[in-house]
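> Give me the fold of what follows.
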Amino acid sequence: MISDAHVAQYAAEGCVRVEGVFSAEWVARLLAAVDACAAVFARGEVPAAVMDGGTQNPPSIHFTGEGGVQLRNCVPAHADFVAWLADSPAAAVVGRLTGASSVRFWMDATFVKSGADPEAATPWHNDVCTFPFVGEQLPSFWVALTDVDADNAPMLTLAGSNRDAWRYHSPLSRQDMTLPGYRPWDELLARVAAPDADVRMWEAKAGDILLIHPRTIHASLPRKAGLPGRRVAFTTRWIGSDVVWAPDALSASIPRLSDHPAMRVGEAPPEGLFPVRWRS
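Presented below is the predicted three-dimensional model:
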C-alpha cells in the first residue's frame, strides 16, 4: 500500500495522499461512530469511555469554532473507534511513512463541515506550535470519511514547510512573552500569502488518507455555496519513536499529562500511558 514514492513525497513536502487505505466498511463504521458521539453531545451529555487505560487525554468534547464543528477525544468513547485502532492498518501506515520504529496513538479530532459559511474554512496554521512533545514523528493522520473535491473544503498545504527549524508563536499561547526558536504568527500568514507560495490542494475520496507533518502549514477551503451533504474528516495524532516530552511556557498544558509523574522532560512517554500500536 505504501510505496517509496509516498515516503519520499512526505519527507520532501510534508504531506502525502495515499488512496484507498480504508475500505467502504471501515468508512461506514467510522462515520457511524462519529454520528453516535455527536448524538450524545446533542443530548447535552459526554460520551463515556469504553477503552481501558492507555490514553491520558481529557474527556471527549464537542464545539463549534474555527473550521466548523469539531469532536475531540472521541476514540476512547466508541467501540468501533477502538476496533479501528487495533485492527485497521492506520498505525502501520503511520510507521511506514514516517520511518518510526514504533507508533503510539495520542489523540483524535473530527471535523464536520456543512453549509457554505466562509468562516467554516479552517484557517492557516500548523499543529506543532502548541504541542508539549517534540520530534519529527508527530503527524496528523487525516482520513476522508466523505468525498472531498475542490468544492467540498479540500485541505491546502504549504509544500516544504515541514523543513522549518522553528515554531510559530501561536495566538492560542500566552502573548506576554516569547521564547527562542519561535517566530511571529504573522510570518506564517505572510508565507502562504506570498505570490510564490507553493500551496497544494488535496482532493480525496472516502477512505483516502493524508499524512501531514506537524510543522507543515495547512488550512482548508470553504465549501461551495449550495453544495449538498457535508465534509467529514477524521484525524488522529500519533507519537513515533523519536518523540519526547518537552513542554515549555508556550505549549499547551494537557490535563492528566502535564503533572503526571511518569512524564519526564526529554524522555519518550511511557508505554503504560501510550501503548505501542505498531512496531517495525
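> okay, CA-based contacts and neighbour counts for the rest of this
Noted.
> list the contacts for the residue lying closest to residue 279 once chain neighbours are set aside?
Leaving out its chain neighbours, the residue that sits closest to residue 279 by C-alpha to C-alpha, 6 or more residues apart in numbering is residue 102, at 4.3 Å. Applying C-alpha atoms under 8 Å, 6 or more residues apart in numbering to residue 102 gives the contacts 95, 240, 241, 276, 277, 278, 279, 280.
> Let me see the contact set for the third one.
Listed by C-alpha under 8 Å, 6+ apart, the contact partners of residue 241 are 100, 101, 102, 103, 137, 268.
> what do you get if the cut-off is 10 Å, keeping everything else the same?
95, 98-104, 135-138, 268-269, 276, 279 (C-alpha atoms under 10 Å, 6 or more residues apart in numbering).
> can you give me the strands for the stretch 151-280 of the chain?
Taking DSSP state E, counting those that start in this stretch, the strands of the stretch 151-280 of the chain run over residues 155-158, 167-169, 182-184, 199-202, 209-212, 218-220, 230-240, 244-245, 276-279.
> one more, for comparison:
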Amino acid sequence: MTQRFTTAELAEMRAFYEKHGALHIPGLIDPAKAQEILDFADQMAAQADEPIPAGSPVSYGRGVGRMTIRYLWKDKPLINEFLLDGDLGRTVAGIIGAKQLRFWFDLTFMHNGANDGGAGEGTAWHHDIAAFGFKGDQLPSLWMALTSATLDNSRLEFIDGSHKTVPGYYRPPTTNPTAWDGYLEIPDFDAKLASGEEKILGWDCAPGDALLIHPYTIHGARGNAGGKTGGRRVAITTRWLGDDVRWLPTNGQSPTLPGLKESNLAVGGRPDGEWFPLVHDETAPALSAAA
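The predicted structure is shown next:
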C-alpha cells in the first residue's frame, strides 16, 4: 500500500528536500489505494450539502471550479487507517529528520474547472507556516495525488529554495486581510520568475505520487483549465508535526481549531493526545528480551 525506503534512500531524499524545500516522491502509495481514496472523496463531496453529523470535524470549502474537504481522518476509518499507517509516518520522519512524528490533519483538494467549461480558481503564491497555529521547521505537508496532476489541471509549483530566504510570515491569500495585521505582503513572485530572479520547481504527478513541502516554501497552483484540457485534479494533503513543533498561534489563527480545546494545548506546548496521534517514535526504549 505504501512504498518503503532504505536509510540511504531517505538520506538522499532529505538532502534534496533541505536544499529545495519540496520533494517529488514517485509511487509513494499504490495506485489502487489512490483510487479507493478518490472514490471515497467523491462520496464525501456528494454529501457537501447535507447536514454534518453532530461532533464531526469534517468541513467543506468551495470556490469556482474547486472544493476542499477537511478532517476526514478523525471519524472516517478508511482515511484514518491509511494516514496513520506506520510506513507513511516513517517516510515523512526519515525525510525531515524527526525522531518523533505526530499526525495533524488532512485536506482534500478537488480542482474540476468551472461549470461553464472554463478555468477554475487557482491558488495564489503563499507559504503554509503563516496560517498555522503550530510553528516549527519540522511541520511538512505531504500532498498525495489521487488523479494525474499537470500544468493544465492545476499541479503544484514551488519557488525553488524559498524556505531558506523568506524574511518572516507572508499574509495568506484571504478575503479578510485585517486578520493578518503585521504580516508581510508577499512579493510579486510572477515578476521575480519572469526576470530570472527566482526559479520555479514543479513535477507532473501520476495517481499515487506524492510531494513533501517544507512549511516555509512558497507555492501555488494555476486554476484547472477545465473543459479545454487536462481533466480534474484531486489530491489529499496531510500535515505532520515533528520534534521542534510548538503551539504558537499568532493573530490570524482561529481558537476553534478541532482538537484544541480537547487537548488543553497551552501556548508554547507540544502537540499531544488523540487529536495529534503519535505515528513514529525513535525515542521509545527497545523491549528487552526475556531472561
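> if we can go back for a sec, what's the closest of the contacts of residue 241 of the first structure to residue 248 of the first structure?
residue 135 (14.4 Å; C-alpha to C-alpha).
> show me what contacts the closest one?
Residue 135 of the first structure sits next to 128, 214, 239, 240, 241, 242, 243, 244, 245, 246 when contact means C-alpha under 10 Å, 6+ apart.
> name the element the aligned partner of residue 35 of the first structure in the second structure belongs to?
Aligning on TM-score structural alignment places residue 35 of the first structure opposite residue 42 in the second structure. Using DSSP states H and E, residue 42 of the second structure maps to helix 31-46.
> and that helix, which residues are buried?
For helix 31-46 of the second structure, burial by neighbour count (16 or more other C-alpha atoms under 10 Å) applies to 31, 33, 34, 35, 37, 38, 41, 45.
> continuing past that helix, what's the next helix or strand?
That would be, after helix 31-46 of the second structure and using DSSP H and E, strand 59-63.
> Closest to the centroid, which residue in the first structure?
For the first structure, residue 140 is the residue whose C-alpha lies nearest the centre (C-alpha atoms, centre = their mean; 3.4 Å).
> So that residue versus residue 216 of the first structure, what's the distance?
Per C-alpha to C-alpha, to the nearest Å, residue 140 of the first structure is found 10 Å from residue 216 of the first structure.
> do residue 155 of the first structure as well
12 Å.
> Equivalent analysis for residue 154 of the first structure, please.
When residue 154 of the first structure is compared with residue 216 of the first structure (using C-alpha to C-alpha), they lie 16 Å apart.
> Apart from its chain neighbours, what residue comes closest to the aligned partner of residue 29 of the second structure in the first structure?
Under the alignment by TM-score structural alignment, residue 29 of the second structure pairs with residue 22 in the first structure. Of all residues not flanking residue 22 of the first structure in the chain, residue 207 sits nearest, at 4.5 Å (C-alpha to C-alpha, 6+ apart).
> The one you found contacts residue 21, correct?
Yes - if you go by C-alpha atoms under 10 Å, residue 207 of the first structure and residue 21 touch, sitting 5.8 Å apart.
> what do the two both touch?
Contacts common to residue 207 of the first structure and residue 21, judged by C-alpha under 10 Å, 6+ apart, are residue 143.
> neighbour-wise, which of those two wins?
residue 207 (22 against 19; other C-alpha atoms under 10 Å).
> and the more buried one, what is it in contact with?
Per C-alpha under 10 Å, 6+ apart, neighbours of residue 207 of the first structure: 18-28, 142-147.
> can you tell me how far it sits from residue 267 of the first structure?
Taking C-alpha to C-alpha, one finds residue 207 of the first structure at 35 Å from residue 267 of the first structure.
> swap in residue 256 of the first structure?
Plainly put, residue 256 of the first structure is 17 Å away from residue 267 of the first structure if you go by C-alpha to C-alpha.
> re earlier: is it possible to export the strands of the stretch 151-280 of the first structure to JSON lines including distance to residue 67 of the first structure and mean neighbour count?
Listed next are these as JSON lines, based on distance: least, C-alpha to C-alpha, whole Å; neighbours: other C-alpha atoms under 10 Å:
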{"stretch": "strand 155-158", "distance to residue 67 of the first structure": "11", "mean neighbour count": "22"}
{"stretch": "strand 167-169", "distance to residue 67 of the first structure": "20", "mean neighbour count": "21"}
{"stretch": "strand 182-184", "distance to residue 67 of the first structure": "22", "mean neighbour count": "14"}
{"stretch": "strand 199-202", "distance to residue 67 of the first structure": "17", "mean neighbour count": "16"}
{"stretch": "strand 209-212", "distance to residue 67 of the first structure": "17", "mean neighbour count": "24"}
{"stretch": "strand 218-220", "distance to residue 67 of the first structure": "8", "mean neighbour count": "22"}
{"stretch": "strand 230-240", "distance to residue 67 of the first structure": "11", "mean neighbour count": "22"}
{"stretch": "strand 244-245", "distance to residue 67 of the first structure": "28", "mean neighbour count": "19"}
{"stretch": "strand 276-279", "distance to residue 67 of the first structure": "29", "mean neighbour count": "18"}
